[in-house]
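> okay, predicted coordinates and the sequence, questions at the end:
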Amino acid sequence: MTNQLTLSGKVALVTGASRGIGRAIARGYAAAGAAVGCAARDEAGLASLVAEIEAAGGRAVALPTDVTDEKAVNRMVTGAVDAFGGLDILVANAGVNLSRADVADSDTATWEETIAVNLFGVYYCIKAAIPHLKARGAGKIITVGSGLGHNGIPGLSAYACSKAALWMLTQVVAQELAGEAI
């Protein structure tokens, strides 16, 4: 089967790209012809991903980033834009599910970190990407949610709440940017 989708000339930025879903997304965009900014905290994972994409004939750049640091996120977006001349697609995939504990037994620091990565990290990415997407005249912002954002289960309160808030952020941003072809 051949790939019918072509993204030649497009630039995608994928967070959480060093492993799992993010890595698969980055590979897929590269296979479809997009240049890919690959972002994550795991520098070794990013290096191996970029090498894999380049070995297959694609273009990619490693952008080591902690999405909970807004300044680092701004540098990440600028790094992708500088490397490839713009930005067309943001995939805000970075996310964590750090523990399973009922609220009464939960660790506040773990709760805060989960919200920081899964909500604020996505917010920072979207905010930094918007001007570059607008400059291209159109674009895509893709956020990675979870069914737990709609139906929480005991022991996963931080994760479920972060994904519920992400769902609402995604809806609001879609409405705000609807007239911009984003």
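Ah, there it is.

> could you use CA atoms for every contact and neighbour count after this?
Will do.

> got the contact list for the residue most central in space within the chain?
Taking C-alpha atoms, centre = their mean, the centroid of the chain lies closest to residue 92, which sits 1.9 Å from it. Residue 92 is in contact with 14-16, 122, 125-126, 141-144, counting by C-alpha atoms under 8 Å, 6 or more residues apart in numbering.

> can you pick the most crowded of the residues you listed?
residue 15 (31 neighbours; other C-alpha atoms under 10 Å).

> before we move on, which element is the closest residue to that one other than its chain neighbours in?
Excluding the flanking residues, the one nearest residue 15 by C-alpha to C-alpha, 6 or more residues apart in numbering is residue 39, at 4.6 Å. Using DSSP states H and E, residue 39 sits in strand 35-40.

> show the subsequent helix or strand relative to that strand.
As assigned by DSSP H and E, the chain's next helix or strand after strand 35-40 is helix 43-55.

> can you pull the buried residues of that next one?
Judged by neighbour count (16 or more other C-alpha atoms under 10 Å), helix 43-55 contains these buried residues: 45-47, 49-51, 53.

> structure B:
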Amino acid sequence: MDLRLKGKKAVVTGASRGIGRAIAELLAEEGADVAICARNEAQVQAAVAELKRHGGAAWGRSVDIADGAALKGFVQQAGETLGGIDVLVSNASALTVASRDEDWQALLDIDVMGAKRSFEAAKPFLESAAQANGDAAFVIISSVSAAEASGASAYGAMKAALIHLAKGLARENAAKKIRANVVSPGTVFFEGGVWGNAKAQNPQFFEAMLKRNPTGRMATPEEVAAAAVFLASPRSGFTTGVNLLVDGAISARVNF
């Protein structure tokens, strides 16, 4: 299926590894020009070099997502460098599951405010793209933890806030042909990630989590990326305000 992304301009935050990297790679494979950011400059530049191998333009730089001015500056520079923004993906996360005050603050600053601020900075570009082409897209990566609460969790609460934010943005911007959607992964395995580290450091816990999923396995970053890129594409032109679970049925709730 042609996702109609060839020549589109896409920005992905938190894209040097894991899910964000897989999203950037798939966008580039589909013919989009891609700008990325993450905290580690060396990892960003290594990712940019790989993205360029797909034949399109690629650019990136190190950004502290919690620094609102720096994040907005990155998005502005990305739009100017690429010549516009058709797709914005907010993937960056503090990735802490503790519940100290500093964990709440980190998740607010990076996950929630990072999504809000990146959209604000990209909005003029998205509006121009939507006016010219009839479609622009904002995709937020949340988590199935938004709907699963075994205890008080800063991570789950802030991931739930992202779903609410996306729905509001979807309704506010529908007439402008800017769509806003969420992808909520379940457990995702890659080396160096949360579950890759769990497998190495606590194999019994890792095996217990595997057994919780009816599929008997965890997702790959590429499987989550496929859902995100489809929602970002003009093929999903009438889909906005949704929260798409990519969890292998680990959650029992009915999603409607």
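Happy to help now that I have it. Keep in mind that this is a model prediction, so the values were computed, not measured.

> before we move on, back to that, nearest to residue 29 of structure 1, of the buried residues of helix 43-55 of structure 1?
Nearest to residue 29 of structure 1 out of the buried residues of helix 43-55 of structure 1 is residue 53 (C-alpha to C-alpha; 9.9 Å).

> and the closest one, what pairs with it in structure 2?
In structure 2, the residue matched to residue 53 of structure 1 (TM-score structural alignment) is residue 51.

> assign whatever residue of structure 1 lines up with residue 163 of structure 2 to helix, strand or coil.
Residue 163 of structure 2 maps onto residue 167 in structure 1, with residues paired by TM-score structural alignment. Per DSSP: H, G, I helix; E, B strand; the rest coil, the secondary structure class of residue 167 of structure 1 is helix.

> residue 148 is in contact with residue 167 of structure 1, correct?
No: with contact defined as C-alpha atoms under 8 Å, residue 167 of structure 1 does not reach residue 148; the gap is 10.5 Å.

> just the helices in structure 1 please.
For structure 1, applying DSSP state H gives helices covering 20-31, 43-55, 70-84, 108-115, 121-136, 157-177.

> any chance of those helices in TSV, with distance to residue 4 of structure 1 too?
Output for the helices of structure 1, formatted as TSV (distance: least, C-alpha to C-alpha, whole Å):
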stretch	distance to residue 4 of structure 1
helix 20-31	11
helix 43-55	19
helix 70-84	23
helix 108-115	37
helix 121-136	23
helix 157-177	27
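
> what's the closest of the ones you listed to residue 64 of structure 1?
helix 43-55 (5.8 Å).

> contacts for the closest one next, please.
So helix 43-55 of structure 1 is contacted by 17-19, 23, 27, 30, 38-40, 59-64 (C-alpha under 8 Å, 6+ apart).

> need the counterpart of residue 37 of structure 2 in structure 1.
In structure 1, the residue matched to residue 37 of structure 2 (TM-score structural alignment) is residue 39.

> can you check residue 244 of structure 2 too?
For residue 244 of structure 2, the aligned position in structure 1 is a gap, per TM-score structural alignment.

> now swap in the one 10 residues further on and tell me
Across the two structures, residue 254 of structure 2 finds no equivalent in structure 1, going by TM-score structural alignment.

> same thing with residue 63 of structure 2?
Counting by TM-score structural alignment, the partner of residue 63 of structure 2 is residue 65.

> run a quick neighbour tally on its match.
Using other C-alpha under 10 Å: residue 65 of structure 1 sits among 23 other residues.

> residues contacting it?
By C-alpha under 8 Å, 6+ apart, residue 65 of structure 1 lies in contact with 39-41, 72-73, 76.

> most neighbours among those residues, please name it.
The most neighbours of any of the contacts of residue 65 of structure 1, using other C-alpha under 10 Å, belong to residue 39, which has 32 neighbours.

> so that one touches residue 16, yeah?
Yes: applying C-alpha under 8 Å, one finds residue 39 of structure 1 in contact with residue 16, separated by 6.0 Å.

> count of neighbours near the residue nearest to residue 199 of structure 2 when sequence neighbours are not counted?
Nearest non-adjacent residue to residue 199 of structure 2, counting by C-alpha to C-alpha, 6+ apart: residue 206, 5.3 Å away. Residues lying near residue 206 of structure 2 (other C-alpha under 10 Å) number 16.

> residue 206 of structure 2: what secondary structure?
helix.

> now do it against residue 212 of structure 2, distance only.
For residue 206 of structure 2, the distance to residue 212 of structure 2 equals 10 Å [C-alpha to C-alpha, to the nearest Å].

> do residue 177 of structure 2 as well
Relative to residue 212 of structure 2, residue 177 of structure 2 is positioned 39 Å away (C-alpha to C-alpha).

> who has more neighbours out of the two?
Using other C-alpha under 10 Å as the criterion, residue 177 of structure 2 and residue 212 rank with residue 177 on top: 21 against 14.

> who are the contact partners of the counterpart of that one in structure 1?
Residue mapping for residue 177 of structure 2 onto structure 1 gives residue 181, with TM-score structural alignment as the criterion. Residues in contact with residue 181 of structure 1 (C-alpha under 8 Å, 6+ apart) are 137-139.

> how about residue 19 of structure 2?
91, 221-222, 224-225.

> from those residues, pick the one nearest residue 232 of structure 2.
residue 225 (10.3 Å).

> and for that closest one, nearest residue in space, chain neighbours not counted?
Nearest residue to residue 225 of structure 2 in three dimensions, chain neighbours excluded: residue 23, at 4.6 Å (C-alpha to C-alpha, 6+ apart).
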